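Visitor: A predicted structure for the sequence below; I have some questions about it.
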Amino acid sequence: MRRSRSSELLPLDPEIERTLRQLRRDNRRREELQAIEMVDYDINRQIQGATIALRDYAVPTIMGSAIRMPTIPANNFELKPVPMQMVQSNQFGGYPNESPDEHIAGFLQYCNTVKMNNVTDDVIRLQLFPFSLRDKARAWFNSLSQESITTWADLSSKFLRRFFPPAKTARLRNEITKFTKFSGESLYEAWERFKEAIKKCPHHELLDNLLIEVFYLSLDETLRSLVYVAAEGALMDKNYDEASALIEDMASSTHNWQNERSK
């Protein structure tokens, strides 16, 4: 039988005992060197620690900002107090009753009023956004890794993922699809409440025709008949803009008429 390469015999060592003794001495020498290195390392650590006062161990480490600012070509770039005060007057705290997407929209409106030569919108937004946060939202921002954010797109995305999680989106989308008109509620009041539900979840991804259908079916028989007549029986043949404009006009007209009667 042909012997495989891996099973070839090693050459015979005529002084195998001497070779084994040498290998043992080499192993002992290697272990002694490793032990000496560990002792030196421990001594160095103790020496370094001895030069540090005990109170210094209790001093917290100051972390840098989570934002790594882009290079700014403008000389002497400095944000003025006014835009900072505008941002701080509308801070987001991270509470359930607050809307993170509305906060972003309002923040961008403020930022659009700030223009500087050779300074990009990204720089202005990155500089100002931390001042728009308080309480839980500020704590979240401070917990981000140092220099982990380099663009406004990255910061806004992280912010919305944290404060507009999928569970909240599902709950708000459910409020739209299961919308119900309250007893005694006028067309105007129901329509305003429905629009507010949509506004709270702008990324609902529901089809326009479904939105109109949900609202129409939520109405009581009397209001549904009024809308049906106003649309000449073809509400579902209209596109979203046409149908919502029709309902908007009806709601505003009845609201104004009721206000006139109450005077």
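Guide: In hand now; what should we look at?
Visitor: going forward, measure contacts between C-alpha atoms and count neighbours the same way
Guide: Will do.
Visitor: what about Tyr110, neighbour count?
Guide: 15 (other C-alpha atoms under 10 Å).
Visitor: check the gap between it and Leu133 for me.
Guide: 14 Å (C-alpha to C-alpha, to the nearest Å).
Visitor: now Arg171
Guide: From Arg171 over to Leu133 the distance is 24 Å, taken as C-alpha to C-alpha.
Visitor: next one: Leu187
Guide: To Leu133, Leu187 is 38 Å away according to C-alpha to C-alpha.
Visitor: then Ile198?
Guide: As judged by C-alpha to C-alpha, Ile198 and Leu133 stand 25 Å apart.
Visitor: stretch 211-230 spans what distance, first to last residue?
Guide: Start-to-end, stretch 211-230 (C-alpha to C-alpha) is 18 Å.
Visitor: next, the one to line up against it:
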Amino acid sequence: MYNGQINPIEHVSHFNQRMVVHSKNEALLCKVFPFSLGPMAMRWFDSLGVSSIDSFKELTQAFGSRLITCSRVPRPLNFLLSLSMREGETLKTYSDRYWEMFNEKDGDFDNIVIRTFKVGLPAEHGLRRSFTRKPATSVRQLMNRINKYKRVENDQQ
């Protein structure tokens, strides 16, 4: 499903891979393609004039040229370095903001991601103390430990 977060050309490539057995049937490709579109792209598709597209190639070119401006540019690592838990903010809210930024980062920096999440927590936070005693060695461990502390935080409210 195209959600605007990947390059539209990449989406077309994935679509073509899924439809490879039907690659010679242009009419079918044109009819099925809209089912791979999210709401924003579907609005674009619905706005196309009747008979304004003559081939699947033309459809995908129009899709790519129109929606390339909507795709997100991956953020550099320094965006994660600027995040910290705000006063009065819950762990859930902080971790939600953090993972949203994490998913937009460019590159594989898991060890730095683990450290920046920890450093963003207040020094007195139990989760930060937990990471000091026993550091997480993978993003999966980090997420599991955060979820454990979020459940505790929810139980206390």
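Guide: All right, it came through fine. Please read these numbers as outputs of a predicted model, since none were measured by experiment.
Visitor: quick check: TM-score for this pair?
Guide: The TM-score (TM-score structural alignment, normalised by the length of structure 2) is 0.57; 142 aligned residues with a C-alpha RMSD of 4.6 Å.
Visitor: what are the ranges of the helices in structure 2?
Guide: 8-18, 26-32, 39-46, 56-67, 78-81, 91-104, 110-120, 126-133, 139-156 (DSSP state H).
Visitor: tell me the most buried of those helices?
Guide: helix 110-120 (a mean of 18; mean count of other C-alpha atoms under 10 Å).
Visitor: for that one, name the packing helices and strands.
Guide: Judged by 3 or more C-alpha pairs under 8 Å, 6 or more residues apart in numbering; DSSP states H and E, helix 110-120 of structure 2 is in contact with helix 78-81, helix 126-133, helix 139-156.
Visitor: now render the ones you listed as a markdown table, adding distance to Cys70 of structure 2.
Guide: Below are these laid out as a markdown table (distance: least, C-alpha to C-alpha, whole Å):
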| stretch | distance to Cys70 of structure 2 |
| --- | --- |
| helix 78-81 | 20 |
| helix 126-133 | 37 |
| helix 139-156 | 29 |
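Visitor: closest one to Ser47 of structure 2 among these?
Guide: helix 78-81 (36.0 Å; C-alpha to C-alpha).
Visitor: separation between Ser95 of structure 2 and Lys105 of structure 2?
Guide: 15 Å.
Visitor: what range does the one helix or strand Leu23 of structure 1 maps to cover in structure 2?
Guide: Secondary structure assignment for Leu23 of structure 1, by DSSP states H and E: helix 16-50. Structural correspondence for helix 16-50 of structure 1: none found in structure 2, per TM-score structural alignment.
Visitor: list the buried residues for that helix?
Guide: Residues of helix 16-50 of structure 1 include none that count as buried (16 or more other C-alpha atoms under 10 Å).
Visitor: tabulate the helices of structure 2 (TSV), appending distance to Tyr2 of structure 2.
Guide: Output for the helices of structure 2, formatted as TSV (distance: least, C-alpha to C-alpha, whole Å):
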stretch	distance to Tyr2 of structure 2
helix 8-18	6
helix 26-32	13
helix 39-46	7
helix 56-67	10
helix 78-81	25
helix 91-104	16
helix 110-120	26
helix 126-133	36
helix 139-156	26
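Visitor: measure the residue minimising distance to the centre of structure 2 to Ile6 of structure 2 for me?
Guide: Centroid check for structure 2 by C-alpha atoms, centre = their mean gives Asn103 as the closest residue, at 4.8 Å. Separation of Asn103 of structure 2 from Ile6 of structure 2 (C-alpha to C-alpha): 11 Å.
Visitor: next: His14 of structure 2.
Guide: Counting by C-alpha to C-alpha, the gap from His14 of structure 2 to Ile6 of structure 2 is 11 Å.
Visitor: now do Asn25 of structure 2
Guide: From Asn25 of structure 2 to Ile6 of structure 2 the distance is 26 Å (C-alpha to C-alpha).
Visitor: just Phe56 of structure 2 next, same as before
Guide: Counting by C-alpha to C-alpha, the gap from Phe56 of structure 2 to Ile6 of structure 2 is 20 Å.
Visitor: next one: Asn16 of structure 2
Guide: Distance from Asn16 of structure 2 to Ile6 of structure 2, by C-alpha to C-alpha: 15 Å.
Visitor: between Asn25 and Ile6 of structure 2, which is the more surrounded one?
Guide: Ile6 (15 against 12).
Visitor: from memory the more buried one sits against Pro74, does it?
Guide: No - counting by C-alpha atoms under 8 Å, Ile6 of structure 2 stays clear of Pro74, with 9.6 Å between them.
Visitor: what's near enough to touch Ala136 of structure 2?
Guide: Ile114, Leu142 (C-alpha atoms under 8 Å, 6 or more residues apart in numbering).
Visitor: mind doing that once more with 6 Å?
Guide: Leu142 (C-alpha atoms under 6 Å, 6 or more residues apart in numbering).
Visitor: tally of neighbours for Gly4 of structure 2?
Guide: Count around Gly4 of structure 2 with other C-alpha under 10 Å applied: 19.
Visitor: tell me which residue of structure 1 lines up with it.
Guide: In structure 1, Gly4 of structure 2 lands on Pro100 (TM-score structural alignment).
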